Structure formats: C-alpha cells, structure tokens
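Enquirer: I'd like to go over a predicted model; first the sequence, then the structure.
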Amino acid sequence: MSQPEGLIAGSAMPPFGDGPALSHFEFWPAWKFYAPVWLWIGCLMFRHRSIRAPLVANPGFPAGGLVGERKSELFARLSGPERRHLPDYVVVERLDAAFDVQWQSIEAAIETAGLEYPMVAKPDIGCRGAGVRPVRCPAELRQYAEDFPKGETFLVQRMIDVEGEAGVFYVREPGSKSGHIHSLTLKYFPHIVGDGRSTLRQLILADTRAGMVPQLYLGRFGNALDSIVPMGESRRLVFSGSHSKGAIFRNGNDYVTEAMRARFDAIADAIDGFHFGRFDVRFADFAAFQRGEDFAIIEYNGAGAEMTHIWDSRTTVLEAWSTLFRQFSMLFKVGAANRKRGARPEGWQSFFRQWKREKSLVDQYPVTG
C-alpha cells in the first residue's frame, strides 16, 4: 500500500495527525456499542449453521483463542527462527505458601533466564492489558507477586522500552500459503509536561484528552497525584498499549507493506494451528518495522482479537460497526473451513468455565501500570 507523507526517517512512529480528542462512541458502555455486532453474529451462526465455529478458528488454541488462553501456552507454540521476535520470559506460579521461600525461587528463575530490570509483569490469563505492569526493581516485582492471586501464574518478560507500538491483525484462511494484514493500529502513549506549578492531578485534568477520561489515569499514580511536576519534565501516563487503559489508537492501515505481510506470513507459519488473531509489537524504528525487521512481539492472541483501529477518534460508529461485521465474517469463515478439515470445537461447559475464570481473575489482578 502507499505510504502517507510525513514519516520521518528513523522515527519510532508516524506523525499522530489531527482529529477530535475522543470519538462520540469511544467509551460507550459495551452493551450499547456491541449490540449491532451481536445481532450480526447471530446472522453468521444461522448462515454457517454453527454456533461454535469460532472455537476452531485456531485449532489447538483453547476455544480458538476466544477466551481463557494462557500467554505461556501460546508463546510456546512459536518455534523456529521467528521465535527471535519474542522477548525472553519466565513463568511464575503464585504459590499458596510462605512467600519468602517462593521469592528466592523467583529471583533464581529470573537470573537463570538472564533477565534484568526493568522488566514487565503480566498475568498468564488476561485481556485488554489487565494487570500488566512495568517492574523496575526487585521491590516492585516482589510487591506485584505478593498481590497476585494465589494459585495463578504470571509472566515476567524482558521489557522492550521503546516508544513504537502497533497491533497487527492478521488472517490466513486454512490451506492458503499467505495471509493478509487487515488492520494495523498505531498506539500512542499520552504524556503530560510539568510547568513547575501544577500537580500531576491538575495536569491530567487539564489535558485535552486525558481530562475527558481521567478515570483511566488517576488510579495508577497514588500519592504522586498531588506532587508538583517540575518544569519541562515529561510524564508518561500509561505503560500498557491498551485502549481501555488509556493508550491512544490511530488507523495505520495505509502504512502496511508487502514486506510486513510476508514477515507475518512467516511468523504465522511458525505458530502451530494459527490462522486468525492480532500481534502486539514494539519497535524503535517504524521504517524498519515496515521492512519486517527489528521488532518484538510482546503478545498475541486468537479468535478474541479485534481490529483495534476502530478506536481511532476519527472513525465513525458506522465505520466501526462495518469493520467488526467484516471481522466476525472472517472469523466464522475460517472456523467453518477448519471444521470441514476435521477440527472439533470444545464443549460449551468447558468454554463457559474458561470464560467465567478469566472474568473472575481480571478483577483480582494488581492495578495496571
């Protein structure tokens, strides 16, 4: 595809562009925004004569990656040379035992893996950035581990501390040699700049966008909200590249290149049973990323993935709904094709058990960074 003008060589991200601070539907209640989408899903169930087709969109993923999948299990499926794109990590089970003993084993596992601070801690089961936090010293990681639900697992991963982040929505139909990037979402992280007089709280509330949705930011800063931010000092308001946690999304579809698509073909080949999903990636140089080079996959998911460019504030609600209609049409088509190739979905009892567990855990995780 053609490349928009204005991209600076060596820059982490393309220019942000103009547009409204928020779209009028951007933070509607889920039931209101997704109601037409659910009606469309009902039509697709009737058309394909299947309710569970999405559960086999990615054979081998739990529920096709719709709910309840573990990041560690998905990461383990990425093999061969393309695994170089995945930052090193360790999996930690939060034991219901004396924490001092477990802390020693956590430190040993981190040392063995060659990880160094700063790192990222994230739940093994989770969605929309829930519980994802940067940990910049042993005290922060220890606090995260102590606060984590007992009996559950989380990942500690090498931090890719660069400004560039994007969501790559990729689909390849079963039997095809190549797929297509249907959505590229560019993610920007809001900052405030101190004036030497105002508190962090005041600067957030005065910001054109953050001041309209302060609940996304205020809760993560604690006592620091009432401290004066020094003149010229920049503070990043969110670490996680999640729209629901405060990152700002832009439609980057015009920046997709053939080299980028070919690289994600190779990555999809290296993931057993993958056909449909989104890769969240970080990079320091956007032009290199367009060449399919020098980027890290910080996370990927399956059937539950969304074309997140719809959350660009310049997108209309009709455009967003049309995009989601197309997304779910592809999901059912891929699932139906896999079903014809012999894939069998798991039962409803297992599906709802995973959904309930994920929903319960999200509410128990430490505050997102």
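Expert: Ah, there it is.
Enquirer: C-alpha only now, for contacts and for neighbours.
Expert: Will do.
Enquirer: look at the closest residue to Ile125 other than its chain neighbours and say how many residues are nearby.
Expert: In space, and not counting its chain neighbours, Ile125 is closest to Arg70: 4.9 Å by Cα to Cα, 6 or more residues apart in numbering. Using other Cα atoms under 10 Å, Arg70 has 18 neighbouring residues.
Enquirer: same check on Ala63?
Expert: Under the neighbour criterion other Cα under 10 Å, Ala63 is assigned a count of 29.
Enquirer: these two touch, right, it and Leu55?
Expert: Yes - contact criterion Cα atoms under 8 Å: Ala63 and Leu55 qualify, at 4.5 Å.
Enquirer: quick one, what contacts the residue most central in space within the chain?
Expert: Closest to where the C-alpha atoms of the chain average out (Cα atoms, centre = their mean) is Asp280, at 5.4 Å. Residues counted as contacts of Asp280 (Cα atoms under 8 Å, 6 or more residues apart in numbering) are Glu165, Ala166, Gly167, Val168, Ile297, Ile298, Glu299, Tyr300.
Enquirer: also Ile110?
Expert: Val90, Glu116.
Enquirer: hey, what's in contact with both of Ala63 and Leu55?
Expert: What both Ala63 and Leu55 touch, as defined by Cα under 8 Å, 6+ apart, is the set Pro345, Glu346.
Enquirer: can you give me the strands for the stretch 101-250 of the chain?
Expert: For the stretch 101-250 of the chain, applying DSSP state E, counting those that start in this stretch gives strands covering 119-123, 133-135, 153-158, 164-171, 180-188, 191-193, 234-236, 248-251.
Enquirer: mean neighbour count added to those strands, as JSON lines?
Expert: Shown next, in JSON lines, are these (neighbours: other Cα atoms under 10 Å):
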{"stretch": "strand 119-123", "mean neighbour count": "24"}
{"stretch": "strand 133-135", "mean neighbour count": "22"}
{"stretch": "strand 153-158", "mean neighbour count": "22"}
{"stretch": "strand 164-171", "mean neighbour count": "26"}
{"stretch": "strand 180-188", "mean neighbour count": "22"}
{"stretch": "strand 191-193", "mean neighbour count": "17"}
{"stretch": "strand 234-236", "mean neighbour count": "12"}
{"stretch": "strand 248-251", "mean neighbour count": "22"}
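Enquirer: comparison target below:
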Amino acid sequence: MTLANPGMRYGGFFSYSKYDVLKQLPEKYVPKSAFFTVAPTSKEVKKEMNRLGLEYPVILKPDEGERGSGVEKIKNDQELDEYLLANSPNIILQEFIDAPNEFGVMYVKYPSQEKGKITSIVFKGELYVIGDGVSDLITLFKTHPRAQLYIDFLKEFYKDQLNMVIKKDEIFMLSKMGNHCRGAIFNDANYLIDKLDVSLFDSISESIEGFYFGRYDLKAKDENALINGDFKVMELNGVNSEPAHIYDPDNSLMRAYKDLFRHWWRIYKISKENKEQGYTETPFPTLVQSLMNK
C-alpha cells in the first residue's frame, strides 16, 4: 500500500504532510497558504494573513488529519484565539475559497503508462436545516434525519444559538466544509468523468514527485468551472483516499463494495509496478510504531 505513492510518506496512508504536498502543485490551483511548525500566537497568524493579503474568513487546519478533523472556518479574532487554544503545532493557514461547490476527484496513474485516468467524482453537498417559524434550532437538529447524527457536535458549535427560532422557509446552513464529520452529504457525480480533461490532471500530478494515486478535493463555482479547470485544490489525499461517490445515499451496498474492490485492486497493481522498479515498501513494524506514536 505504501508503494502506491513512493514520493509521499507512507504513500499518503497516514501521517503525511498536507502542506508539503500542496506546495508542489502549480500555484494557480492552490489557495494562498502558510505553515506554522510551532504553535503560533494570534498576532503571528494575523501577520501571515497580512503578508498573504488575506482577510477573515480564513481556514485553519492541522497539517496531518483525517476526514476534516480540526478544519475550521475562522471569521474573527475571537474564533482565532479559541482555535489556537485548542490546537497543537503544525497548523496550516489557508485562504478561504468562496466558490460554493466542492468536489472530490479520484486520480489514478499506473507507472508503466503515460496517461492517468479519473475513476471517481463526488459532489459534496452541505448540511442545512429549514426553519418553520416555530421550532428553535435545537429542535430542528433533533428532527433532521442527518443533523441528529451529529447532534453533539452541533450543540457545541451552535451553543449560543440553540434557542433561536428560524424563520419559516429560511435555510440555515450547518456544514460549511465538505466532510463526513460535519454532516456533508456525498453525491455520486461520476457522470462528469468523461467531461473532465484528464490531461490537465496528468499535468498537475506530474508536479508531485512519486505520486500515482489519490483524491483531489477541489472547490469550484459550478460543474462548468470544474470541467474548464477553473478550481482550487484544497487538499490532495494519498493512498488513504476513498472513491467517495460510494457514500451517495442512493447507492447500493453491493455497488459500493464492487467499486471499493476495484479501488483496492488499482492500489495493488500500482504498488506492484513500483516495487518492480526498485522502490521498497515501509516495513509493517514501522507502520505500527508510527500509528502508536500518533
């Protein structure tokens, strides 16, 4: 598995630097970013914001993390102070990209082939509740089929607004980033696969040393912008990537497993080819020890 991307630590399975990956990408596709290896003060973060020409809101997130854990949209000084108190070193400051749509594009390239291919596209829908003019926010959480699954997080995040009554038919957005831990809904967008320019993703991927397999998490204005290459790469995940279209609520369990088996088979074939070219895999005890030290 770790041989799928020999240029990424552990193949991008875990404990790899998101910032190190992003800084290898062409500048036009990446949000303005800064990296703090030592826990910064709010003054230091704002100094970097000023250097990069950024204003609130901005994104702060850990350099290593899974499924959106620790990723926050910071809208003011108070939220900045609260985030820094709760988080450790190795923090990425990132420009907030206001494009409303987020996509996950799975890219695969066999080392023996010149061209790669796109094997999965997911559209990440945001979580929201709709007011009825009577119910307060906590009631809307409890009666929403998906929001109730994240009730503990939502109660803490919106603790000062739980008694607020939402106007009738007003949409109250809850999930501002497309990840499962915040309740985002993943929708199968594989109908876009044939419309995307694979050569563009080949070109972007070639800038990353030893990269053959992963998922680009992108933000774009709409599907046409994605098709035309007008997007920003928020993250590039390695071998830990999933073909996230399988989480579409309308997908069947049988089809999801079928797609996963294909996904794992590609990992095996890429790893096998890289091993034949002389790359060595990370010893299993090393992986276990690294996991235990996380």
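Expert: Now that the structure is in, tell me what you want to look at. Since we're looking at a predicted model, the values are computed, not measured.
Enquirer: what's the counterpart of Asn301 of structure 1 in structure 2?
Expert: Aligned by TM-score structural alignment, Asn301 of structure 1 pairs with Asn237 of structure 2.
Enquirer: returning to that earlier point: reformat the strands of the stretch 101-250 of structure 1 as TSV; add distance to Thr308 of structure 1.
Expert: Rendered in TSV, the data for these read as follows (distance: least, Cα to Cα, whole Å):
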stretch	distance to Thr308 of structure 1
strand 119-123	21
strand 133-135	21
strand 153-158	24
strand 164-171	7
strand 180-188	6
strand 191-193	21
strand 234-236	22
strand 248-251	8
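Enquirer: which one, of these, ends up nearest to Thr112 of structure 1?
Expert: strand 153-158 (12.7 Å; Cα to Cα).
Enquirer: tell me roughly how far that closest one lies from structure 2 on average.
Expert: Strand 153-158 of structure 1, aligned to structure 2 and superposed, deviates on average by 0.7 Å (mean Cα distance after the TM-score superposition for structure 1).
Enquirer: where in structure 2 does that strand fall?
Expert: With TM-score structural alignment as the criterion, strand 153-158 of structure 1 aligns to 90-95.
Enquirer: so who does the alignment partner in structure 2 of Arg197 of structure 1 touch?
Expert: In structure 2, the residue matched to Arg197 of structure 1 (TM-score structural alignment) is Val134. Going by Cα under 8 Å, 6+ apart, Val134 of structure 2 touches Val165, Ile166, Lys167, Lys168.
Enquirer: what about 10 Å?
Expert: Val134 of structure 2 makes contact with Leu140, Met164, Val165, Ile166, Lys167, Lys168, according to Cα atoms under 10 Å, 6 or more residues apart in numbering.
Enquirer: same thing with Arg182 of structure 2?
Expert: 67-69, 71, 126-127, 147, 149-150, 153-154, 174-176.
Enquirer: quick one: map Trp311 of structure 1 onto structure 2.
Expert: That one, Trp311 of structure 1, aligns with Tyr247 by TM-score structural alignment.
Enquirer: so that match touches Leu260, yeah?
Expert: No - with contact defined as Cα atoms under 10 Å, Tyr247 of structure 2 does not reach Leu260; the gap is 11.2 Å.
Enquirer: turn the contacts of Arg182 of structure 2 into TSV, columns for distance to Lys47 of structure 2 and neighbour count.
Expert: What follows is those, written out as TSV (distance: Cα to Cα, whole Å; neighbours: other Cα atoms under 10 Å):
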residue	distance to Lys47 of structure 2	neighbour count
Arg67	29	12
Gly68	25	15
Ser69	25	14
Val71	20	20
Glu126	31	20
Leu127	33	18
Ala147	37	22
Leu149	38	15
Tyr150	35	15
Phe153	31	15
Leu154	31	20
Leu174	30	18
Ser175	28	19
Lys176	25	16
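Enquirer: residue furthest from the geometric center of structure 1?
Expert: Arg197 (35.5 Å).
Enquirer: summarise which helices and strands the helix ranked longest in structure 1 is packed against.
Expert: Longest helix in structure 1, counting residues (DSSP state H): helix 317-340. Helices and strands touching helix 317-340 of structure 1, as assessed by 3 or more Cα pairs under 10 Å, 6 or more residues apart in numbering; DSSP states H and E, comprise helix 30-48, strand 164-171, strand 180-188, strand 276-283.
Enquirer: tabulate those (JSON lines), appending distance to Leu115 of structure 1.
Expert: Below are those laid out as JSON lines (distance: least, Cα to Cα, whole Å):
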{"stretch": "helix 30-48", "distance to Leu115 of structure 1": "38"}
{"stretch": "strand 164-171", "distance to Leu115 of structure 1": "22"}
{"stretch": "strand 180-188", "distance to Leu115 of structure 1": "26"}
{"stretch": "strand 276-283", "distance to Leu115 of structure 1": "18"}
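Enquirer: quick check: which of these is nearest to Thr316 of structure 1?
Expert: Judging these by Cα to Cα, what sits closest to Thr316 of structure 1 is helix 30-48, at 12.0 Å.
Enquirer: buried stuff in that closest one?
Expert: Phe33, Val37, Trp40, Ile41, Leu44, Met45 (16 or more other Cα atoms under 10 Å).
Enquirer: and the contacts of Arg182 of structure 2 as CSV, adding distance to Leu84 of structure 2?
Expert: Supplementary listing: the contacts of Arg182 of structure 2 in CSV, determined by distance: Cα to Cα, whole Å:
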residue, distance to Leu84 of structure 2
Arg67, 20
Gly68, 17
Ser69, 15
Val71, 12
Glu126, 26
Leu127, 26
Ala147, 27
Leu149, 27
Tyr150, 23
Phe153, 19
Leu154, 20
Leu174, 22
Ser175, 21
Lys176, 20
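Enquirer: now, among the residues you listed, which is nearest to Ser252 of structure 2?
Expert: The nearest one, if we look at these relative to Ser252 of structure 2 and count by Cα to Cα, is Leu149, at 20.5 Å.
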